[in-house]
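Q: my questions are about this predicted structure, shown below with the sequence.
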Amino acid sequence: MPFAFTTSVPSSRGAMSFANSTTANVSPAMLVAMSTMVTTASSATFLSIEDETSVHVAKMLARNNTLTALNLGKHRMRDHGCHTLVDYGLTRNATLRKLNLRCNELTEMGGAAIHRLLTQHPEVTWLDLSCNRLATRGVMDVAQALPFNYTLDHLDVHSNGIESDGIVALAENALRSTRLTSLRLWGNHIGVRAAEAVMQLVTDSAEDTRPLELDVEPYEVGDRVCVARLSPNEPPSAVVMSVA
């Protein structure tokens, strides 16, 4: 299946030029050559990827020494492809900072790969896993990696079918993270116990010198804690102020 590769590489660096952010349509077979030639790009967006071609993307990542942002959203990527990218590419890349894996087909089996990414690729600062199917088991693997990652600023796991146990694990481990300042949770199954954990997270982070920005706002109705989606236009401090 053909797909488009978008990047920018000065024409002086090779016969195949992607200067001025041009787009070239290539077949999966051509990606083997691309993984060798495109080793100095600073950003890349792949518009289609399947598990077989993820091997070649991983090869490119392992060799690239300038890539800082990679967009692999909406690629029908499955768990096996994610494991391949992490084990053979991302953990061997020392420059990537931002990774977008939103709207793929990752399930709870993919959580272990993300755990390895966060613990073995400490350079990543921004990670979007939204609109996958990580569910509770998968996101618990992600959550357990947070205390051992010292660079991640932003984590988005909204709309992943996460139940209360997963939300609680995220809330507890977010507090143990020394760097996380932005967490997206909306679109999951946030029951009473999970809402209480979010309330505690907001309260504790408000006392920290590193307040956490959320996309949900906890509130009390009688003796019951609920959460509401925070408007995108609300300032980051709104969550903290609502509990003060």
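A: Received it, and whenever you're ready, just let me know what you need.
Q: okay, CA-based contacts and neighbour counts for the rest of this
A: Will do.
Q: for Thr36, give me its contacts.
A: Residues in contact with Thr36, defined by C-alpha atoms under 8 Å, 6 or more residues apart in numbering, are 59-60, 63.
Q: contact partners of the longest helix along the chain?
A: For the chain, the longest helix by residue count, based on DSSP state H, is helix 192-206. For helix 192-206, the surrounding residues in contact (C-alpha under 8 Å, 6+ apart) are 164-165, 167-168, 171-172, 174-175, 211-212, 218-219, 224-227, 239-240, 243-244.
Q: same thing with stretch 208-217?
A: With C-alpha under 8 Å, 6+ apart as the criterion, stretch 208-217 contacts 179-186, 202, 205-206, 227-232, 236-237, 239-240, 242.
Q: buried ones in the longest helix of the chain, by neighbour count?
A: Judged by neighbour count (16 or more other C-alpha atoms under 10 Å), helix 192-206 contains these buried residues: 193-203, 205-206.
Q: measure the nearest residue to Asn93 once chain neighbours are set aside to Ser11 for me?
A: Nearest residue to Asn93 in three dimensions, chain neighbours excluded: Ala62, at 5.2 Å (C-alpha to C-alpha, 6 or more residues apart in numbering). According to C-alpha to C-alpha, to the nearest Å, Ala62 and Ser11 sit 22 Å apart.
Q: put this next to the previous one:
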Amino acid sequence: MFNDIQANGAQVLASSLQGNSTLLSLRLSGNKIGRGGGLELASMLQENCALQELEVADCDLDTSSIIALIIMLKKNKALCSVDISRPLLFSHQEEWAVHCSKMLAVNSSLMELHLGRMGMTDTGIEQLTEGLGRNNSLRYLDLCSNRVTRDGAFHLAMMLKQNRALEILDLSSNQIGDGGAGYLSKAITCPRSTLKELSVCRNNITSEGLLLLAQAVKSSSTLTHMYIWGNHLEDPVCQAFKELISSGRLHPEQTDVSPYEVDGHVFLAEVFQSLRKPVYNIDCNVQRNGNKRKDFTE
């Protein structure tokens, strides 16, 4: 990663991996391989059936190379973790989201997908959730630093009521506000929800929405991790999260806030903890049989 590898270097790597059956993880993030390099990797992944993890974040991929990689995931049955965050997308049509939705509807191997800094709007989220509603394998979805608002959170909440696989959702650095927090709170407490970890840091949520999320944590039978720093942490919110933590419902190591008192008033301090990245790890000491995949860590 971050080694000044460009399109020609990506072509060499793609060629060497065409028939490779041993390499499990390829992390190229930060190398500006651009459109040409992205297309070469997509072509290689049509043949390679061993690679399980691919990271090409911040690689200056364009719309065509992103779409090529997504379409490849319709057929590739080996990849379990993919990061295509922070590409260079100049179109506002979000064509890639349509292709991603169609891919997720049929893909049965992908367990972790990072789509941070994609410029995704509520329209893109709506398209994406159509496929997610039919997906049974994805367990970690990263949507951080996009342009998701209340309406996008609504579509995600509707999806969470249908999807029986997703366990980790990263919505940090968006703009879902109180309305979006309310939609997610209802989805979290839905009997069908399997969500275990949620990050809504830096989403312009006030006491109204944060108190709904606190109540959802208390009521949920599955949610164990909640990250809220960067929102409006007023007195009622500080008190609610203090009670969650002191009661043992929210473990101190599974949130990013810690309560303290000054002159009888409760405040929350930031704790530098966040969603585990990545959570999907390869055990290279285990002999692989056929298409044996990595385990999702607890």
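A: Right, received. Where do you want to start? Predicted, not measured: the structure shown is a model, and the values here were computed from it.
Q: and the contacts of stretch 208-217 of the first structure, which are buried?
A: Using 16+ other C-alpha under 10 Å, the buried ones in the contacts of stretch 208-217 of the first structure are 179-186, 202, 205-206, 227, 230, 236, 239-240.
Q: circling back: mind checking which of the contacts of stretch 208-217 of the first structure are in strands?
A: If you go by DSSP state E, the contacts of stretch 208-217 of the first structure have 182-184, 227-229 in strands.
Q: would you map the helices across the first structure?
A: 31-37, 51-63, 79-88, 111-120, 135-145, 164-176, 192-206, 238-243.
Q: reformat those helices as a markdown table; add distance to Ser17 of the first structure.
A: Output for the helices of the first structure, formatted as a markdown table (distance: least, C-alpha to C-alpha, whole Å):
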| stretch | distance to Ser17 of the first structure |
| --- | --- |
| helix 31-37 | 10 |
| helix 51-63 | 16 |
| helix 79-88 | 25 |
| helix 111-120 | 30 |
| helix 135-145 | 38 |
| helix 164-176 | 42 |
| helix 192-206 | 47 |
| helix 238-243 | 47 |
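Q: how about those helices, which one is nearest Leu70 of the first structure?
A: The closest of these to Leu70 of the first structure is helix 51-63. By C-alpha to C-alpha, the value is 9.7 Å.
Q: now do the buried residues in the closest one.
A: For helix 51-63 of the first structure, by 16+ other C-alpha under 10 Å, it's 51, 53-63.
Q: what of stretch 110-121 of the first structure?
A: So for stretch 110-121 of the first structure, counting by 16+ other C-alpha under 10 Å, buried means 110-121.
Q: which one of those residues is nearest to Thr84 of the first structure?
A: Of all those, Ala113 has the smallest distance to Thr84 of the first structure: 8.7 Å, by C-alpha to C-alpha.
Q: list the contacts of the equivalent of that closest one over in the second structure.
A: Applying TM-score structural alignment, one finds that Ala113 of the first structure aligns to His155 in the second structure. By C-alpha under 8 Å, 6+ apart, the residues touching His155 of the second structure are 125-126, 129.
Q: 6 Å - rerun?
A: Contact analysis of His155 of the second structure by C-alpha atoms under 6 Å, 6 or more residues apart in numbering lists Glu126.
Q: and it, how close does it get to Gly119 of the second structure?
A: Taking C-alpha to C-alpha, one finds His155 of the second structure at 17 Å from Gly119 of the second structure.
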